[in-house]
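Asks: task: produce atomic coordinates for the following.
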Amino acid sequence: MTVETINPHTGQSEYRHELMDAAAIEAVLAAAGDAAERWAATPLEERGALLRAIGHQLRARRGDLQRIMTAEMGKLGKEALAEIEKCAGACDYYADHAAGYLREEIVETDASRSYVRYEPLGCVLAVMPWNFPIWQVFRFLAPALMAGNVAVLKHASNVPRCADAIALVLRAAGLPEGVFGVLHIDNEQAADVIRDARIAAVTLTGSERAGRSIAANAGDQLKKCVMELGGSDAFVVLEDADLDLTVRQAVAARFANAGQTCIAAKRFVVVEAIADAFVERFVEAAAKLRLGDPQHEATTLAPMARQDLRDELHRQVRASIDQGARALLGCEPDASHAGYPASILDGVAPGMPAYEEELFGPVAAILRVRDEDEAVRVANDTTFGLGGSVWTRDAARGERVARRLRCGVAFVNAIVRSDVRLPFGGIKRSGYGRELAGHGIHEFTNIKSVYVA
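Replies: Have a look, this model is predicted:
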């Protein structure tokens, strides 16, 4: 089967490739199976040296990686370069800190000696999305490799060259054959791979629909999985917020990566006393964003990754307007292939798609509330639970409100983001399990108790 990728800005064919057949899939899995035991036995210091070499290669090849990312999924050039540097930083971080995270933990019991150790599981299958086509891979890969696991990647179908470019980086850094492999396969083939005995665990970043399918297949095989799914993060603006800071950060929180971010601020829950002032300034600032060629420095809003995604977003917008939401900015597709302008909906209420669903694109939903307590109630009135942020001049108050948000990641006076030093993940329909920090490296280990009488 031939798969074609389309440039989101031009609408032109970017790349064609064939999905793997059974023999090609077997070759990748066999190589991973052969490498698993050897890599697990590789001293941690050697793994760390290789991870630092990978970080070096990422930085050395950042220009090529940036061009591929921009061509395949439309990412702004400057955002792509920042993403590559973040990946290199994650490699450095785990090279420096894995020994501490994986150190055996002595536990005092009635035994002469008892302790907990962290052992690799084997081969991890990663099913990764297109929106951060390099970072999403390294977010799992850096800790998984340092823990002694090998990995195979099924990347999103519209970023095949990104997947191959990652493999080239790892080979150039000297990673042994079989420790990382790429599978160009469809969803049905992925289900077969999950059933393969050589796959020990699965990690997915993607939609709720993909999560249900992958988790069901992994569960059927009793295999560990981590699910990082969608989000509809609340951006809670209290009446004492610093408007200069809050509006500036609101624009970045909603429209970075064309709004195609699981932890983007999507629902702006604003206390009524400050709502008019916030909305007026938010609209004014968002209107300055310029949609265009993502390779051009003057462009400040990237196109969406695919035309079908743009069309689905517009369906949600139109349905919300039909139910009473007010379009304050944008809310109509751009004439370019997959472009959608910065858009803001006011008067969003329960029952509307903009309230109930994830808007995975550059559309902000304004939800006006009476006070702090109603802000918390509305922020939590969602089936998702990934992130949330609180904006107030009183940091202690912000922290109290952040602790009331039912989500996996809560920030005060800062944009929600993934940080390699902090565990990352969600609750409810946003998934389960954690990535990054020590929690992330432990997810794909056998946490093994040893008791010596």
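Asks: okay, CA-based contacts and neighbour counts for the rest of this
Replies: Fine.
Asks: can I assume Ala234 is in contact with Gly387?
Replies: Yes - counting by Cα atoms under 8 Å, Ala234 touches Gly387, with 7.3 Å between them.
Asks: which one's more surrounded, those two?
Replies: Ala234 (33 against 30; other Cα atoms under 10 Å).
Asks: which of the three states applies to the more buried one?
Replies: Following DSSP: H, G, I helix; E, B strand; the rest coil, Ala234 is assigned to strand.
Asks: quick one more, to check against the first:
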Amino acid sequence: MNVVNPATGERIATYEEAGDEAVERTLADAERAFESWRERPLAEREELLASAAEVLRENEREYAELMRREMGKPIAQAESEVEKCAWVCDHYAEHAHAYLEDDHHPSPPGTAVKTVHEPLGVVLAVMPWNFPFWQVFRFLAPSLTAGNVGVLKHASNVPGCAEAIEDILLEAGYPEGVFQSLLVPSDRVDDIIADERVRAATLTGSGPAGRAVASAASEHLKKTVLELGGSDPFVVLDDADLAAAAETGAWARNLNGGQSCIAAKRFVVHTDIYDDFLDRFVAEVESLAVGDPTDEATEVGPQASADLLATLHEQVAASVEAGATVRTGGEPMDREGAFYPPTVLTDVPEGCPADTEELFGPVAAVYEVDVEGAGVERANDTEFGLGASVWTEDRDRGERLARRIDAGCVYINQLTKSDPRVPFGGVKESGYGRELSEAGMKEFVNRKTVWIE
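Replies: From the prediction side, this is the model:
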């Protein structure tokens, strides 16, 4: 696996892929570790997770630099990602006992009936490059604390991040085998899922990748959780605070170089304030600092690879050819590295890539609608259903619209985000299952009924 710095195009490291022997050894070690790990008192597992949070905070800059080098994340955003990983560790270290406590049920006199929550075993985690630490920690913090063990198949462009995460847990005191990184290409995933020692799988990634994992797992009746793509609407109503909506919207679209499943991608704006919002939004987008991800002031870094940039520009060019108007940006930047400028498209015709596909980069499509109902219709006019954002000064109105939008989460007067305290996941082509909160912790447990006569 060759790692290329997307800001410079230079190869910075090479990692050897795991062969058959390494895969066998990893799965054998995971199975062996599970037998003792599942018996470890929950309080001890919580303490180890709290220790992992300490390791993350003590080495925040080191891990942030690793993300910057491998996938181009601006250094300030990379440091924030490490801190968020420490937060999810803190959260489950504090709340795992409450989340996993027995559920008691009505029963006949003299009996006791309850549901206990027991770990499933070895869980395969197939994770993406865009948030290379956070995506992994939001899986491992609840799943390992529930008593499972994890095997990570990370994206091929962030192998250093994968190995660093394994080292973090070992430094925190986790037993060997409880969490392991396995550097294998995607074509090895089906065989790993089929292995009888693997009991479940989770994936964050594209629709095709999710279907492949779901198909392989279903063949062997194994549990899966899928967090897939998104084309999140950002609905701006006629009574919205336009300054706040434009400022937050620009950030919601361009955070992490626009490379986020829950980024605001389709801006649905009421006709009465459309022109005003568009002027403010374009100005906010153009004010974002694009540049070297080592610079603390940089807000938008490179795309994660030259290939990803090329795909993004093909989608923009096809949309423009179909009739879309470029308000700002729209061409790769004339500089070293995979840089694409924050871009705004309007007059987006039905059926073009900007209308129907997920644009995984800093490109916003803006639509004008004349009534509230049309805004909901436009928001739902997508195969995806991950998140949404609604902007209005009337909180009751915002909640009414939120209930009509087909998505796993809707934020009113806030950008869409994942938070350890609330369930996260999508509907439709955005996947199924939930991560985070109590719901996420119980995805990979056996809810066992125990009847005591």
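Asks: mind checking how far the closest residue to Gly329 of the second structure other than its chain neighbours is from Glu331 of the second structure?
Replies: Take Gly329 of the second structure and drop its neighbours on the chain: the residue closest to it by Cα to Cα, 6 or more residues apart in numbering is Thr343, 4.3 Å away. In this structure, Thr343 of the second structure and Glu331 of the second structure are 9 Å apart, going by Cα to Cα, to the nearest Å.
Asks: contacts only, for Asp406 of the second structure.
Replies: Going by Cα atoms under 8 Å, 6 or more residues apart in numbering, Asp406 of the second structure touches Asn380, Gly385, Val427.
Asks: 10 Å - rerun?
Replies: Counting by Cα atoms under 10 Å, 6 or more residues apart in numbering, Asp406 of the second structure makes contact with 376-377, 379-388, 426-428.
Asks: coming back round to it: what residues are shared contacts of Ala234 and Gly387 of the first structure?
Replies: In contact with both Ala234 of the first structure and Gly387: Ile263, Ala264, Ala265, Leu405, Cys407, Ala410, Val416, using Cα under 10 Å, 6+ apart.
Asks: among those, which two are most distant?
Replies: Greatest spatial distance among those (Cα to Cα): Ala264 and Leu405, at 15.8 Å.
Asks: who has more neighbours, these two?
Replies: Of the pair Ala264 of the first structure and Leu405, Ala264 is the one with more neighbours under other Cα under 10 Å, namely 32 against 22.
Asks: relative to Leu229 of the first structure, how far out is the more buried one?
Replies: For Ala264 of the first structure relative to Leu229 of the first structure (Cα to Cα), the value is 13 Å.
Asks: what is in contact with the two at once?
Replies: In terms of Cα under 10 Å, 6+ apart, Ala264 of the first structure and Leu229 are both contacted by the residues Leu386.
Asks: which non-adjacent residue is nearest the residue mapped onto Glu108 of the first structure from the second structure?
Replies: Structural correspondence for Glu108 of the first structure with respect to the second structure (TM-score structural alignment): Pro106. Ranked by Cα to Cα, 6+ apart and with sequence neighbours excluded, the top spatial neighbour of Pro106 of the second structure is Val113, at 7.1 Å.
Asks: any buried residues in the helix or strand hosting the one you found, and which?
Replies: Val113 of the second structure is part of strand 112-119, with elements assigned from DSSP states H and E. Using 16 or more other Cα atoms under 10 Å as the burial criterion, the residues of strand 112-119 of the second structure that qualify are Val113, Lys114, Thr115, Val116, His117, Glu118, Pro119.
Asks: out of these, flag the one nearest to Ser36 of the second structure.
Replies: Nearest to Ser36 of the second structure out of those is Pro119 (Cα to Cα; 12.0 Å).
Asks: got the contact list for that closest one?
Replies: Pro119 of the second structure neighbours (Cα under 10 Å, 6+ apart): 34, 37-38, 143-149, 442-447.
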